[in-house]
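Undergrad: Sequence below, structure please.
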Amino acid sequence: MIMSRIETMTFASVYPLYLAKVEKKGRTKEELDTIIRWLTGFNQETLEQMIEGTQTFPEFFAQANLHPNIHQIKGVICGVRIENIEDPLMKNIRYLDKIVDELAKGKAIEKIMR
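TA: Below you'll find the predicted structure:
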């Protein structure tokens, strides 16, 4: 059940939630976009298309060229240890969630972009 809901969610519907979370903690859209571009390999133009588009999370990550250091993102997100997630889509979503959380918690961008 959870997977079918996640598979139908669009990146555009979640991005404003990410933005609100980081702005509430004093961070900026530019910082959020920087870490998302680092994770996905998108340039700003492509990211803007994704923010305004209708791509679901599977489509979003299918178009991404994930950073080779993505495996260095570790820890717990939503009560689940990222390293233990087996489903590739869910793992990628949790990587994204984790770096957004790190940004919101004040971690330096240079440390987020391992």
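
Undergrad: Please count neighbours and contacts with C-alpha atoms only from this point.
TA: OK.

Undergrad: mind checking how far residue 61 is from residue 104?
TA: 22 Å (C-alpha to C-alpha, to the nearest Å).

Undergrad: cool, and residue 50?
TA: Distance from residue 50 to residue 104, by C-alpha to C-alpha: 21 Å.

Undergrad: quick one, which of the two is more surrounded?
TA: residue 104 (22 against 19; other C-alpha atoms under 10 Å).

Undergrad: wouldn't that one be in contact with residue 18 here?
TA: No. Between residue 104 and residue 18 there is no contact under C-alpha atoms under 8 Å: 9.1 Å.

Undergrad: residues near residue 34, how many?
TA: Residues near residue 34, counting by other C-alpha under 10 Å, number 17.

Undergrad: check which helix or strand covers it.
TA: Of the helices and strands defined by DSSP states H and E, residue 34 is found in helix 29-40.

Undergrad: Now that helix: buried residues?
TA: 31, 32, 33, 34, 35, 36, 37, 38, 39, 40 (16 or more other C-alpha atoms under 10 Å).

Undergrad: TSV for those, including distance to residue 111?
TA: Shown next, in TSV, are these (distance: C-alpha to C-alpha, whole Å):
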residue	distance to residue 111
31	13
32	14
33	15
34	13
35	10
36	14
37	15
38	12
39	13
40	17
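
Undergrad: Now show me the structure for the sequence below, then we'll compare the two:
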Amino acid sequence: MVRLLVDGTLTEAASGKRYENIDPATEEVLGHTADGSAEDMDRAIGAARRAFDDTRCPQAFRPIPSEDDADAPRIANDSPYGLSRAVCSADQDRTPTIARRIRTGSINVAEVPPGAE
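TA: The predicted structure is shown next:
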């Protein structure tokens, strides 16, 4: 039985309903899955909102200006949120050099229109 993961806990659907999980190639029933409803979705969204509000996550998604080219990688590498980063600048000659000095899973390099920085 596959249950729902809500607020760090595996639970049954609020309705108790399940559906068959069927292999499309053989039409064999592989198991049963909790049939989540709007109530389950509301619980999951509430848990995600609490987690977002109770952690540093909001800070991880906002742009952080840097003093200079040496400061940008230091700021980016000093965060525990390292799966993805972005380097944005109106000067596209600088951004690849900065991006190469950042430790992350993936990085986006974006051009910012002059005056928008």
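
Undergrad: What does the TM-score come to for these two?
TA: Superposed pair, TM-score by TM-score structural alignment, normalised by the length of the first structure: 0.23. Supporting alignment: 36 aligned residues with a C-alpha RMSD of 3.4 Å.

Undergrad: Out of the buried residues of helix 29-40 of the first structure, which is nearest to residue 95 of the first structure?
TA: residue 39 (8.4 Å; C-alpha to C-alpha).

Undergrad: quick one: the lengthiest helix in the first structure to helix 29-40, angle?
TA: What stands out as the longest helix in the first structure, according to DSSP state H, is helix 88-104. Angle of helix 88-104 of the first structure versus helix 29-40, following axes from the mean of the first three to the mean of the last three C-alpha atoms, to 10 degrees, is 150 degrees.

Undergrad: Pull out the buried residues from the helix or strand where residue 98 of the second structure lies.
TA: In the assignment (DSSP H and E), residue 98 of the second structure maps to helix 95-100. By neighbour count with 16+ other C-alpha under 10 Å, helix 95-100 of the second structure contains the buried residues 95, 98, 99.

Undergrad: mind checking how far the first one is from residue 109 of the second structure?
TA: When you say that, I think you mean residue 95 of the second structure. 7 Å.

Undergrad: Can you work out which residues contact both of the two?
TA: 87, 88 (C-alpha atoms under 8 Å, 6 or more residues apart in numbering).

Undergrad: The helix holding residue 34 of the first structure - contacts with which helices or strands?
TA: helix 11-24, helix 44-52, helix 88-104, helix 109-112 (3 or more C-alpha pairs under 8 Å, 6 or more residues apart in numbering; DSSP states H and E).

Undergrad: ok, now with 10 Å
TA: helix 11-24, helix 44-52, helix 57-63, helix 88-104, helix 109-112 (3 or more C-alpha pairs under 10 Å, 6 or more residues apart in numbering; DSSP states H and E).

Undergrad: just checking, what packs against the first one?
TA: Spelled out, that is helix 11-24 of the first structure. Counting by 3+ C-alpha pairs under 10 Å, 6+ apart, helix 11-24 of the first structure packs on helix 29-40, helix 44-52, helix 57-63, helix 88-104.

Undergrad: Identify the residues contacting residue 99 of the second structure.
TA: 72, 73, 76, 85, 86, 87, 88, 106, 107, 108, 109 (C-alpha atoms under 10 Å, 6 or more residues apart in numbering).

Undergrad: can you pick the most crowded of the residues you listed?
TA: residue 76 (23 neighbours).

Undergrad: Would you reformat the helices and strands packed on helix 11-24 of the first structure as JSON lines and include distance to residue 5 of the first structure?
TA: Converted to JSON lines, these look like this (distance: least, C-alpha to C-alpha, whole Å):
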{"stretch": "helix 29-40", "distance to residue 5 of the first structure": "22"}
{"stretch": "helix 44-52", "distance to residue 5 of the first structure": "19"}
{"stretch": "helix 57-63", "distance to residue 5 of the first structure": "10"}
{"stretch": "helix 88-104", "distance to residue 5 of the first structure": "12"}
